[in-house]
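In: Pasting a predicted model and its sequence here:
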Amino acid sequence: MTDRDHAEQGGSMTAVVTTGVGGYERLAVTQLPVPVPGEGKVLLQVLAAGVNNTDINTRTGWYGDGGWNARTPFPLIQGADACARVVCVGPGAGTGTAVVGSQVLVRPCCTSAESGESRWLGSDSDGAFAQYLVVPRSEVFPVRSGWSDAELATIPCAYGTAENMLERAGVTGGQRVLVTGASGGVGSAAVQLAVRRGAEVVAVAGPAKQNRVRTLGATTVLGRDDDPRTAVGARSVDVIVDNVAGDGFPALLEVLVRGGTYVTSGAIAGAQVALDLRTLYLNDLRLLGCTGWEESVFANLVSYIEKDEIRPLLAGTFPLRDIEAAQRQFLTKEHVGSYVLIP
């Protein structure tokens, strides 16, 4: 496997190994040795693992020739979301935040201070679709809450991505924020997190999910086929959080105020969009692409959980062995929130 810490630990574990780019036939449920933590790393028992677009996009080759930084290191254990328990600490890792027996969340996006490059759990190194996982001690965050393991596993990737976009866009109280794809994992997180910052949220969701999105704090909910220029008005929105893109992209820019901000970290409806540069420069707009996370993002999320300032949106759970069924259900897009695998 890609994490060279794998070695005999006195037992074996069940893991889902993605063998390469392709369909569900690339997901192999197998037995592997329990990994051993190397220098500065910790061994975790995975309690729950979330299902994300990132896992599927990496397997299907949607990102192109490679993962986030280079060619994806298949065969690979995917899984960007991990709620886990610390089993043991490797040499040089000390104790610090990695107290044996403590419940933790794993930060899925680690940005190098030297190179500025981001490495993603489950895309650039082995992830959470296994019973055990080895990660650097720096990426382990203890969490104290009354949430279940599965509820906690909905947080890392989706909420981290959403919080990072809001942070980069500088969302503050009193602003008007439009969130597309508001029933999905990142979208529903963005609604909650923008409301937490004191923003007025306009959300876009399908008819069957609109009431659920309203309960997250959205003031206005639009349908996917609604023209935002008519529904909310031109130059009426300060920030747009858009992970949908596709054909609706040009209309979104027209509802931004002069000097407004468009921020994205995905393109569910299509990565190729039409951009009229006159709309961009004549209105002094900012377009932000987000992959790497600000350093403060994950610690902030953990504090929001512990203060009950956000709530999980758990769409359902599946046994780890049923990963194909979980991903198929995920791709129907009939849910609000996230699906989670239980090892």
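Out: Done, it's in.
In: okay, CA-based contacts and neighbour counts for the rest of this
Out: Noted.
In: Just the terminal-to-terminal distance for stretch 324-337.
Out: 18 Å (C-alpha to C-alpha, to the nearest Å).
In: scratch that, stretch 313-330
Out: With C-alpha to C-alpha, one end of stretch 313-330 sits 14 Å from the other.
In: For that stretch, give me every contacting residue.
Out: Under the contact criterion C-alpha atoms under 8 Å, 6 or more residues apart in numbering, stretch 313-330 has outside partners 16, 24, 27, 29, 51, 56, 129-130, 150-151, 154, 335-343.
In: Repeat the analysis, applying 7 Å as the threshold.
Out: Stretch 313-330 is contacted from outside by 24, 29, 129, 151, 154, 335-343, using C-alpha atoms under 7 Å, 6 or more residues apart in numbering.
In: likewise stretch 336-343?
Out: By C-alpha under 7 Å, 6+ apart, stretch 336-343 touches 46-51, 130-131, 150, 153-154, 183-185, 188, 313-320, 330.
In: could you redo the last one with a cut-off of 6 Å?
Out: Residues outside stretch 336-343 that contact it (C-alpha atoms under 6 Å, 6 or more residues apart in numbering) are 48-51, 131, 154, 183-185, 313-320.
In: for comparison:
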Amino acid sequence: MTEIPKTMKGVQLIGHGGLEMLQYRDDIPVPTPTSNEVLICVSAAGVNNTDINTRTAWYSKSDANSTDASWSGNTLVFPRIQGADVCGTIVAVGDKVNSKRIGERVIIEPCLRAAKGQTLNSPWYYGSECDGGFAQYTLVDSQHAYAVNSPLSDTELASFPCSYSTAENMLTRSNVTSQDTVLISGASGGVGSAAIQLAKARGAHVIAITSPSKNQQLLELGADRVVARDADLIEVLGENSIDVIIDLVAGKQWPQFLQVLKPGSRYAVSGAIGGALVDLDVRTLYLKDLSFFGCTVLDAGVFQNLVNCIEQGKIRPLVAHTFPLEEINIAQERFLAKQHIGKIVLKI
């Protein structure tokens, strides 16, 4: 039986702002699981855009007013332990959870439909509406802790949950098949590189938008073609040439997406790192019979599909850098530099 300490090391977000709002501590109380929860000893946790967007109040639509700056659009409760990408081992369970789960190596589904034994009216995001994985121990409802049978390391497994489930959800919502040509923006990032692999696993033809310095790596990852991020997409790809766009960037290039989409095709979005406000010609939207999908909440079965792909070896982890938890500031600075492909992971 693992002896569970009273306190733990972790990083608390104490308010919206810069990196100074992240405080590393060694005296945070270890949480106790309620009836339907499991306590996980965290071994690795990935860094995400969501962590930074939450810290800086980027989600706010009211001039970074903190009253609507959480992932769900509500007030964030401080201090908050962030971290949506988690791999670890179950060390304790609530009284309604089978004790045989103790000892399972798990990854956490970051989009939560249940918490504290209750079904949520509106889903939470792990590390936003509740504490996440930037600590030695974390809690989650048992249904969101997925056992994984894989030879991959804990660090490698921690690269999957957020980015790959987001990518798989976008492909699921937009119904990508082997007959489709898929254009992926922000293709060298965590979600983009995941989308390349998962789209190829479906048999699709994949075109990746990236910087030229990353071309070869994305081709080796499975992309059939790469396009420069500042290219004129209409000139390079041609109008009405794309079946599905997986967009993580938005920004000034966005109007070109509608031009290259075929009539009756699909657009899925789950990020706006290039700029959230875009010019939409509604005539193009309805005259081409386009379908738009905003993708945040995971569809049922998406995370299990991801676990299946991991266990079957259909996708591979992309860990660009690792840092100890106490160097989270350095890790986030490296993340924001956008010079890497794949994930940056904190070792707990």
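Out: That came through, no problem. Here the structure is a predicted model, which is why all the values come from computation and not from measurement.
In: that older thread, mind giving me the PyMOL select for the contacts of stretch 336-343 of the first structure, buried ones only?
Out: This is the PyMOL syntax for the buried subset of the contacts of stretch 336-343 of the first structure, where burial follows 16 or more other C-alpha atoms under 10 Å:
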select buried, resi 48+49+50+51+131+154+183+184+185+313+314+315+316+317+318+320
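In: what's the farthest-apart pair in the contacts of stretch 313-330 of the first structure?
Out: Val29 and Val336 (27.3 Å; C-alpha to C-alpha).
In: Of those two, give the one with the bigger neighbour count.
Out: Taking other C-alpha atoms under 10 Å, Val29 of the first structure and Val336 do not tie; Val336 has more neighbours (23 against 17).
In: Inside helices: which ones of the contacts of stretch 336-343 of the first structure?
Out: Gly185 (DSSP state H).
In: Select from the contacts of stretch 336-343 of the first structure every entry located in strands.
Out: 48-50, 314-319 (DSSP state E).
In: where does Thr155 of the second structure fall, helix, sheet strand or coil?
Out: helix (DSSP: H, G, I helix; E, B strand; the rest coil).
In: how deep is it tucked in, by neighbour count?
Out: For Thr155 of the second structure, using other C-alpha under 10 Å, the count is 23.
In: Show me what it aligns to in the first structure.
Out: Residue pairing (TM-score structural alignment): Thr155 of the second structure is matched to Ala150 of the first structure.
In: With Ala69 of the second structure instead?
Out: So Ala69 of the second structure corresponds to Gly66, using TM-score structural alignment.
In: excluding its backbone neighbours, what's nearest its match?
Out: The spatially closest residue to Gly66 of the first structure, leaving aside those adjacent along the chain, is Thr72, at 5.0 Å (C-alpha to C-alpha, 6 or more residues apart in numbering).
In: just Leu152 of the first structure next, same as before
Out: Cys83 (6.1 Å).
In: Next: Ser265 of the first structure.
Out: That would be Cys290: by C-alpha to C-alpha, 6+ apart, it lies 5.0 Å from Ser265 of the first structure.
In: go on, Pro312 of the first structure?
Out: Pro312 of the first structure sits nearest to Glu151 (C-alpha to C-alpha, 6+ apart), 5.6 Å away.
In: Could you measure from the one you found over to Leu105 of the first structure?
Out: Glu151 of the first structure is 11 Å from Leu105 of the first structure, by C-alpha to C-alpha.
In: Need the residues touching each of those two.
Out: With the criterion set as C-alpha under 6 Å, 6+ apart, the contacts of Glu151 of the first structure and Leu105 do not overlap.
In: What are the buried residues along stretch 223-235 of the first structure?
Out: Buried, per 16+ other C-alpha under 10 Å, within stretch 223-235 of the first structure: 223, 228-229, 232, 234-235.
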